[in-house]
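S.K.: What would the 3D arrangement of this be:
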Amino acid sequence: MTGAPPGKDVRSRYASRRSLLLLLLLLAICYAVAALGGVAATDAGSTYRSLERPAWAPPSWLFGPVWTVLYATIAVSAWLVLRRRPLAEVKAEVVFWGAQLAFNLAWTPLFFTAGRYGLAFLDICLLLAALGTTMLLFRRTSPAASLLLVPYALWTLYAAALNLAIWQLDA
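M.R.: Presented below is the predicted three-dimensional model:
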């Protein structure tokens, strides 16, 4: 008789199902952050268009597609880490991953709803610090997970520069 023992196949299917459920949970968390941010700033598009912006500011229609892809990469990066090591071994990684999502969520209402550009800039700087730490921690377990966050980090850095420019133009 060849092949794996009967119990091993069942464990493998269970592990695969559990891994898929974890990925779906992480995607749900990331898209919930996006939805909550959207609810917090329902008029963000028109607010953005009404702002005095630098010439290098992107058009408002670009944000939706970019963030849709970025939230997926944020979820997949965490999934790559969590499927390789037990949660007990990656607590710091999860804390910083959660912190960057919390700062991400806080930015939209600070910037668009409250019009607090300076406070939003502080928030996005804290987001970048949490994201950089997340990337460094993720790299220990999965270099691919860390690399998946590079586009997010670059877009967030660009958004921070745009936030700063708008804050200065508003002053």
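S.K.: contacts, neighbours, all on C-alpha from now
M.R.: OK.
S.K.: and the lengthiest helix in the chain, which residues are buried?
M.R.: Determined from DSSP state H, the single longest helix within the chain is helix 6-40. Buried residues in helix 6-40, counted by 16 or more other CA atoms under 10 Å: 19, 22, 23, 26, 27, 29, 30, 31, 33, 34, 37, 40.
S.K.: same question, stretch 97-111
M.R.: Buried residues in stretch 97-111 (16+ other CA under 10 Å): 97-101, 103-111.
S.K.: returning to what we had before: now for the buried residues of helix 6-40: which two are most distant?
M.R.: Largest separation among the buried residues of helix 6-40 by CA to CA: 19 and 40, giving 31.6 Å.
S.K.: tell me the contacts of the spatially most central residue of the chain?
M.R.: Closest to where the C-alpha atoms of the chain average out (CA atoms, centre = their mean) is residue 74, at 4.5 Å. Neighbour list for residue 74: 30, 148, 149, 152 [criterion: CA atoms under 8 Å, 6 or more residues apart in numbering].
S.K.: so who does the third one touch?
M.R.: Just to be clear, that refers to residue 149. Counting by CA under 8 Å, 6+ apart, residue 149 touches 73, 74, 77, 135.
S.K.: Let's compare: structure for the following, please.
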Amino acid sequence: MLASRGQLRASFLRWALLTVPLCLLGLIPGAIWNADTAWFQALEKPAIFPPGAVFGIVWTTLYVLMGLAFALVCAAWGARGRTAAIVVFLVQLVLNFLWTPVFFGAFEITGGLAVIGVVALLVAMATLLFWKIRTLAGVLMLPYLAWVLFAGVLNFQFLQLNPQADGGFADSPADRVRIAD
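M.R.: Next up, the predicted model:
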């Protein structure tokens, strides 16, 4: 053992001060592009669609757990697979942040489904890689993996229920103004 428990704890805390806020940046796209559009309000909602307030609570909690898991891995200097785990985590995080503008901003239900499918695969990979480095880090990723899979099912059901709305721009000025022939 090259470092004391106190040094390891301090390393984790320093990393957490960086990684938790980094993950919480994921709340920004949801604040910019969200369910308050006429396009989304007009969509038929799946039966399993939770109340709107649930999303803010769940995502905030998940981003904190993800940040703590990421900090555990970042603090595991010299661990086999650490670099790969960090890269996979960061790629999935960027794609996670991208889903909201694709789905809510571009009104692309199919595009959102493609993004969330890749995110789910990368989250599963990150969870396994984290688990190999620090079991607790893998455990902390499990709620996120479960939620991303649930969100993927929701996204798929939105597409099934609203195929005509995929790629639709119900909020654009062009849809509100019709020029006669």
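S.K.: Next, the buried residues of the helix or strand just after the longest helix of the first structure.
M.R.: Next along the chain after helix 6-40 of the first structure, taking DSSP states H and E as the criterion, comes helix 44-50. For helix 44-50 of the first structure, a neighbour-count test (16+ other CA under 10 Å) marks residue 44 as buried.
S.K.: Work out the gap between the helix or strand that helix 44-50 of the first structure is followed by and the centre of the chain.
M.R.: Later in the chain than helix 44-50 of the first structure, the nearest helix or strand by DSSP H and E is helix 63-82. Helix 63-82 of the first structure sits 6 Å away from the centroid of its parent chain (CA atoms, centre = their mean, to the nearest Å).
S.K.: Give the aligned range of helix 63-82 of the first structure in the second structure.
M.R.: Aligned using TM-score structural alignment, helix 63-82 of the first structure spans residues 55-74 in the second structure.
S.K.: Now do the buried residues in that stretch.
M.R.: For stretch 55-74 of the second structure, the neighbour count (16+ other CA under 10 Å) marks 59-60, 62-74 as buried.
S.K.: which ones among the contacts of residue 74 of the first structure are found in strands?
M.R.: Among the contacts of residue 74 of the first structure, no member falls in strands (DSSP state E).
S.K.: Export those to CSV and append columns for distance to residue 62 of the first structure.
M.R.: Formatted as CSV, these follow (distance: CA to CA, whole Å):
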residue, distance to residue 62 of the first structure
30, 19
148, 20
149, 19
152, 14
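S.K.: returning to that earlier point: check how far the match of helix 63-82 of the first structure sits from its aligned residues in the first structure, on average.
M.R.: By mean CA distance after the TM-score superposition for the first structure, the fitted stretch 55-74 of the second structure averages 0.7 Å away from its aligned residues in the first structure.
S.K.: what angle do the longest helix of the first structure and helix 63-82 make?
M.R.: For helix 6-40 of the first structure against helix 63-82, the angle by axes from the mean of the first three to the mean of the last three CA atoms, to 10 degrees is 150 degrees.
S.K.: any idea how far helix 6-40 of the first structure is from the chain center?
M.R.: 16 Å.
S.K.: Who are the packing partners of it?
M.R.: helix 63-82, helix 91-108 (3 or more CA pairs under 8 Å, 6 or more residues apart in numbering; DSSP states H and E).
S.K.: With respect to residue 9 of the first structure, which of the ones you listed lies nearest?
M.R.: Closest among these, using CA to CA: helix 63-82, at 21.7 Å.
S.K.: Just to confirm, what residue in the first structure is aligned with residue 160 of the second structure?
M.R.: Per TM-score structural alignment, residue 160 of the second structure is aligned with residue 168.
S.K.: List the buried residues for the helix or strand hosting that match?
M.R.: Per DSSP H and E, residue 168 of the first structure falls inside helix 150-170. By neighbour count on 16+ other CA under 10 Å, the buried set for helix 150-170 of the first structure is 150, 152-153, 156-157, 159-160, 162-167.
S.K.: Let's have these in TSV, adding distance to residue 45 of the first structure.
M.R.: Output for the buried residues of helix 150-170 of the first structure, formatted as TSV (distance: CA to CA, whole Å):
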residue	distance to residue 45 of the first structure
150	26
152	20
153	22
156	18
157	20
159	15
160	18
162	15
163	15
164	18
165	18
166	15
167	17
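S.K.: Return the closest of the residues you listed with respect to residue 48 of the first structure.
M.R.: Distances from residue 48 of the first structure to the buried residues of helix 150-170 of the first structure, taken by CA to CA, are shortest for residue 166, at 10.0 Å.
S.K.: I'd say that closest one and residue 56 touch.
M.R.: No. Taking contacts as CA atoms under 8 Å, residue 166 of the first structure lies outside contact range of residue 56: 11.4 Å.
S.K.: How about residues contacting stretch 10-19 of the second structure?
M.R.: Defining contact as CA under 8 Å, 6+ apart, one finds that stretch 10-19 of the second structure is touched by 67, 68, 70, 71, 72, 74, 75.
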